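# The following block contains a protein sequence and its predicted model.
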Amino acid sequence: MTISNALAERELLIRLKEGDHDAFTMLYGTHHDTLYLYAYRLVDDEDLAADFVQEAFVYIWEKRASLYIESSFIAYLFRTVKHKFLNLKAHYKVRADFADNFQHYLDQGTYVVDRAMEEKELFQQLQDELARLPQKMAKIFRLRQQNISDTEIAEQLGISEKTVKNLMSQTLKKLGHTFKRLVLFLFA
């Protein structure tokens, strides 16, 4: 930019501060294409680059009365577009982080719901299997689930502790084929 161009631009900026539409139009016409190319290099998207340029000039017009430009006007415009780009990039990062966290939450929620449903189904299957067992075996199993010791079970049922252990062993074998995973979970 030559000295005469720099002086002319300074004059246009003074007129812009006073609200001169023609000065704004001249500044826009002078710098639009350069600013658009800069924005396009940042975002690699024609529409987004055009939006950045438009927003930069709207900002200039809205803040015209309080504008303080130390360096060249084009450098000021470049900084304005760069800030818009950085804000957009930060916004996308926040959205991406939110989406990741939300997806993790959904995945966890699905796991919890799936696990609860699976446990309910397994519990119902266990109840069905216990109903098929001889009454004494089922009773010993249910008492064992309540953390009652073999000695106490033997006393309650009026049988020996060895009989309780044998019946429990037979029960676990019968249930083990169907509920190996559940039995390990319950009695591990």
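All right, it came through fine. Numbering: from 1, shown residues only.
# going forward, measure contacts and count neighbours with C-alpha atoms only.
Fine.
# The residue nearest the centre of the chain: what secondary structure?
The residue at the geometric middle of the chain, judged as the C-alpha nearest the mean C-alpha position with C-alpha atoms, centre = their mean, is residue 101 (2.2 Å). Following DSSP: H, G, I helix; E, B strand; the rest coil, we place residue 101 in the helix state.
# For it, give its distance to residue 108.
Between residue 101 and residue 108 the computed distance is 10 Å (C-alpha to C-alpha, to the nearest Å).
# Ok, residue 36 next?
45 Å.
# ok, residue 36 touching residue 48?
No. Between residue 36 and residue 48 there is no contact under C-alpha atoms under 8 Å: 9.8 Å.
# More neighbours: the two, which one.
For residue 36 and residue 48, the more surrounded residue by other C-alpha atoms under 10 Å is residue 36, and the numbers stand at 21 against 16.
# tell me the contacts of the more buried one?
The contact partners of residue 36, by C-alpha atoms under 8 Å, 6 or more residues apart in numbering, come to 49-50, 53.
# ok, and here's another one to check against it:
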Amino acid sequence: MNTYSSYSDKELFDLLKNGNRNAFAEIYDRYWALLYKHAYRLIKDQDLAQDVVQEVFVSLWDKIKAIDLQFSISSYLYTAVRNKVLNLIQRDKVKNNYIESLANFVASSEAITDYRLREGLLKEKIEKEVAALPSKMRQVFEMSRIQNMSHKQIAEELNLSDKTVKKQMSNAIKILRLKLGGFLILSILLKLL
């Protein structure tokens, strides 16, 4: 029986290039624990470290014919583990960035939808209460808040005194404040209209 434990890495690699499974088994036994420790130091996860090392050995077996060894087999294996870990970290980073971006989008779109719904309901309520004002008061209020006309401009256009316009506005605001539930909603009203 041929014992491969006495072979050098170079001899094992040459046998492996020719498809020798025993040479592969010896390389695997020789380096698996060391590569696992190396991978674990880099990613601090036992299962992932095992997966990385397994993938490196599978890749070694699958691509052995194409591998042109520049240095030692140990250098090749350590580099392969490091690259797999870096790819894993990069893939997780991209995945985490995507998940975070998606979560932010969902949160902001829910907030926007909720805001728009509340804004629409509030605007509808405001329009209803403004429409319920006495006609002259409503006209003065709409000219002030919707058309952005000054009290003086409204007074001139409606042929009223400046005091009457101010009184109509004051009364309209009082009524709306009572109907819409407080100064906070009124301040929103004044911004929306």
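Structure's in. What do you need? Since we're looking at a predicted model, the values are computed, not measured.
# Need the TM-score between these chains.
Scored against TM-score structural alignment, normalised by the length of the first structure, the superposed chains reach a TM-score of 0.82; 183 aligned residues with a C-alpha RMSD of 2.4 Å.
# just to revisit the earlier point, show me what the residue nearest to the centre of the first structure lines up with in the second structure.
For residue 101 of the first structure, the aligned residue in the second structure is residue 101 (criterion: TM-score structural alignment).
# Quick check: the gap between that match and residue 92 of the second structure.
For residue 101 of the second structure, the distance to residue 92 of the second structure equals 14 Å [C-alpha to C-alpha].
# overlap in contacts of these two?
Common contacts of residue 101 of the second structure and residue 92, defined by C-alpha under 8 Å, 6+ apart, are absent altogether.
# residue in the first structure matching residue 118 of the second structure?
When the first structure is aligned by TM-score structural alignment, the residue opposite residue 118 of the second structure is residue 118.
# Show me the helices in the second structure, by range?
Applying DSSP state H to the second structure gives helices spanning 9-17, 21-43, 46-63, 73-131, 135-145, 151-158, 162-180, 183-192.
# so how far does the fourth one sit from its counterpart in the first structure?
Okay, so that is helix 73-131 of the second structure. Helix 73-131 of the second structure differs from its equivalent in the first structure by a mean of 1.5 Å after superposition (mean C-alpha distance after the TM-score superposition for the first structure).
# what packs against that helix?
If contacts are counted by 3 or more C-alpha pairs under 8 Å, 6 or more residues apart in numbering; DSSP states H and E, helix 73-131 of the second structure sits against helix 9-17, helix 21-43, helix 46-63, helix 162-180, helix 183-192.
# centre of the chain versus that helix, how much separation?
2 Å (C-alpha atoms, centre = their mean, to the nearest Å).
# Next, the angle helix 46-63 makes with that helix.
Counting by axes from the mean of the first three to the mean of the last three C-alpha atoms, to 10 degrees, helix 73-131 of the second structure lies at 120 degrees to helix 46-63.
# What of the first one?
With the same axes, to 10 degrees defining the directions, helix 9-17 of the second structure sits at 70 degrees from helix 46-63.
# can you list the residues that contact helix 9-17 of the second structure?
Under the criterion C-alpha under 8 Å, 6+ apart, residues 4, 23-24, 26-27, 64-65, 72-73 lie in contact with helix 9-17 of the second structure.
# quick one on the thing from earlier: do you know which of the helices and strands packed on helix 73-131 of the second structure lies nearest residue 141 of the second structure?
Residue 141 of the second structure lies closest, by C-alpha to C-alpha, to one member of these: helix 162-180, at 5.8 Å.
# Only the buried residues of that closest one, if you could.
162, 165-166, 168-169, 172-173, 176-177, 180 (16 or more other C-alpha atoms under 10 Å).
# same deal with stretch 107-126 of the second structure?
Applying a neighbour-count criterion of 16+ other C-alpha under 10 Å, one finds 122-123, 126 buried in stretch 107-126 of the second structure.
# and the aligned partner of residue 175 of the first structure in the second structure, what does it touch?
Per TM-score structural alignment, the equivalent position to residue 175 of the first structure in the second structure is residue 176. By C-alpha under 8 Å, 6+ apart, the contact list for residue 176 of the second structure reads 129-130, 186.
# Among those residues, which one sits closest to residue 18 of the second structure?
Out of those, the one with the shortest distance to residue 18 of the second structure is residue 186. That distance is 85.2 Å, counting by C-alpha to C-alpha.
# Spit out the contact partners of that closest one.
173, 176-177, 180.
# rerun that using 7 Å as the cut-off
By C-alpha atoms under 7 Å, 6 or more residues apart in numbering, the contact set of residue 186 of the second structure is residue 177.
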